[in-house]
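Asks: coordinates only, sequence not included:
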């Protein structure tokens, strides 16, 4: 795949004031790259998961005032959408690039996912690298590294996924913008592939 990578200009989109100006820059600078990644990794993830995966590039269509602070392409096994399903994402905040496995609050099967994750804690602890990160809110840029989380904290999050309506769980990798802009497109493709390989077993628990 001939991918150009991400530049400082891409990350700077999120500091442009105003909805219309930021959206125009996002559509021009970032969205074509996300669409390209969507085409490529929908096929790669279809092979890795054994399910047909479809790309969904964020359109931010419901926004009328506040400009988006992040953007992404998501991958799910549903052609019509991804929010109600366990899915994968590649995207950007102004501060970093992210690669996620995600179950967000719209997913109706969160309780079953949370129970499965809890049952497989030992596998997760053994196979998810310490520099991978976890989050419980996809609308915030913060995340906690695996090596900084106790088993009790992970279990708490997995149990919360089973009982709290608005709960979420995300696992993946963050790459600071300073490092992301230094990598070639080919290096980034390899990184995305490597992260997805490690996340697919968690997805299959879902």
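Replies: Sure thing, it's come through. Because the structure is a prediction, the values reported are computed rather than measured.
Asks: When you work out contacts or count neighbours from here on, use the C-alpha atoms and nothing else.
Replies: Fine.
Asks: Residue 5 versus residue 113, what's the distance?
Replies: 33 Å (Cα to Cα, to the nearest Å).
Asks: what about residue 52, which SS state?
Replies: coil (DSSP: H, G, I helix; E, B strand; the rest coil).
Asks: I should have written residue 123 there, sorry.
Replies: Reduced to three states by three-state DSSP, residue 123 is helix.
Asks: again with residue 71
Replies: On the three-state scheme (three-state DSSP), residue 71 is labelled strand.
Asks: isn't it right up against residue 35?
Replies: No - if you go by Cα atoms under 8 Å, residue 71 and residue 35 don't touch, sitting 11.7 Å apart.
Asks: Between those two, tell me which one has more neighbours.
Replies: residue 71 (23 against 17; other Cα atoms under 10 Å).
Asks: List the contacts of the helix or strand harbouring residue 193.
Replies: Counting by DSSP states H and E, the element that carries residue 193 is helix 185-205. Under the criterion Cα atoms under 8 Å, 6 or more residues apart in numbering, residues 1-6, 45, 48-49, 86-87, 90, 99, 101, 113, 116-117, 124, 127-128, 171-173, 180 lie in contact with helix 185-205.
Asks: again, 6 Å this time
Replies: Helix 185-205 has contacts (Cα atoms under 6 Å, 6 or more residues apart in numbering) with 3-5.
Asks: Below is structure B, check it against A:
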């Protein structure tokens, strides 16, 4: 099934005021595209990871007043949820598309994963492409480019994962909205595929 590309309208959803109004627009414009991406990339990720993967489109169901500032589809080896597991995400903020490998604060094995990352820091530092980015908080759009990180700064992120309860680690690629709306569906799919292949070693470490 072909995926649809993202349009200006998809990004503009995040400028709509009011929880109900924004949720309505998300359901209408963005969620069908995330469903498509979920169906398209679940088999790919199952094959790359060697595990049966399931996709989960964000429903933002617990929100009562603040409209969501981003939305996504997540992929994990669990049919019931993804937050407790190492997982992958494709999604968007008003400013960009993101493609992530993520281990967020709900995951119980963060300390063990932090140790594995620390042990493999040299490999990770060399293998992650210069234009990929890191984040330590999935609720904020800010990231740090890999080529602007020193090895020690990377190590300190890995160490924080072991000691701080709310710590998170995300690594992936961002596409600014102006570039994203020009990508054909085919180019978008190829890009996502390439990013996931690059991130698989991190998933396998987790």
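Replies: All right, it came through fine. On a predicted model such as this, the values are computed, not experimentally measured, just so you know.
Asks: re the thing from before, mean deviation of the helix holding residue 193 of structure 1 from structure 2?
Replies: Compared with structure 2 after fitting, helix 185-205 of structure 1 deviates on average by 0.3 Å (mean Cα distance after the TM-score superposition for structure 1).
Asks: which bit of structure 1 covers the helix or strand where residue 111 of structure 2 lies?
Replies: Counting by DSSP H and E, the element that carries residue 111 of structure 2 is helix 110-119. Mapped onto structure 1 using TM-score structural alignment, helix 110-119 of structure 2 spans residues 110-119.
Asks: Give me the mean distance between that stretch and structure 2.
Replies: Mean deviation for stretch 110-119 of structure 1: 0.6 Å (mean Cα distance after the TM-score superposition for structure 1).
Asks: buried set for that stretch?
Replies: Neighbour counts using 16 or more other Cα atoms under 10 Å place 110-111, 113-118 of stretch 110-119 of structure 1 among the buried residues.
Asks: nearest to residue 58 of structure 1, of these?
Replies: Closest to residue 58 of structure 1 out of these is residue 110 (22.1 Å), distances taken as Cα to Cα.
Asks: Determine how far stretch 124-137 of structure 2 lies from the middle of the whole chain.
Replies: Stretch 124-137 of structure 2 sits 13 Å away from the centroid of its parent chain (Cα atoms, centre = their mean, to the nearest Å).
Asks: Then stretch 83-95 of structure 2?
Replies: Its chain's C-alpha centre and that of stretch 83-95 of structure 2 lie 3 Å apart, by Cα atoms, centre = their mean.
Asks: Output the residue interval of structure 1 matched by it.
Replies: Using TM-score structural alignment, stretch 83-95 of structure 2 corresponds to residues 83-95 of structure 1.
Asks: those strands in structure 1, which residues are they?
Replies: Under the criterion DSSP state E, structure 1 contains strands at 54-57, 70-76, 87-93, 96-103, 133-135, 144-145, 169-176.
Asks: Show me what the fourth one is in contact with.
Replies: If you take Cα under 6 Å, 6+ apart as the criterion, strand 96-103 of structure 1 is touched by 86-91, 168-177.
Asks: top of the residues you listed by neighbour count?
Replies: Counting neighbours by other Cα under 10 Å, residue 88 leads the contacts of strand 96-103 of structure 1 with 28 neighbours.
Asks: ok, it - contacts?
Replies: By Cα under 6 Å, 6+ apart, residue 88 of structure 1 lies in contact with 74-75, 100-102.
Asks: Residue 76 of structure 1 now?
Replies: Residues counted as contacts of residue 76 of structure 1 (Cα under 6 Å, 6+ apart) are 53-54, 82, 87.
Asks: Try it again at 7 Å.
Replies: Residue 76 of structure 1 is in contact with 53-55, 82, 85-88, counting by Cα atoms under 7 Å, 6 or more residues apart in numbering.
Asks: Let's have those in TSV, adding distance to residue 151 of structure 1.
Replies: Below are those laid out as TSV (distance: Cα to Cα, whole Å):
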residue	distance to residue 151 of structure 1
53	31
54	33
55	33
82	29
85	25
86	22
87	24
88	24
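Asks: and of those, the nearest to residue 152 of structure 1?
Replies: Nearest member of the contacts of residue 76 of structure 1 to residue 152 of structure 1, counting by Cα to Cα, is residue 86, at 23.1 Å.
Asks: The closest one and residue 185 of structure 1, how far apart?
Replies: Distance of residue 86 of structure 1 to residue 185 of structure 1, computed by Cα to Cα: 27 Å.
Asks: Residue 151 of structure 1 too?
Replies: With Cα to Cα as the criterion, residue 151 of structure 1 and residue 185 of structure 1 are 36 Å apart.
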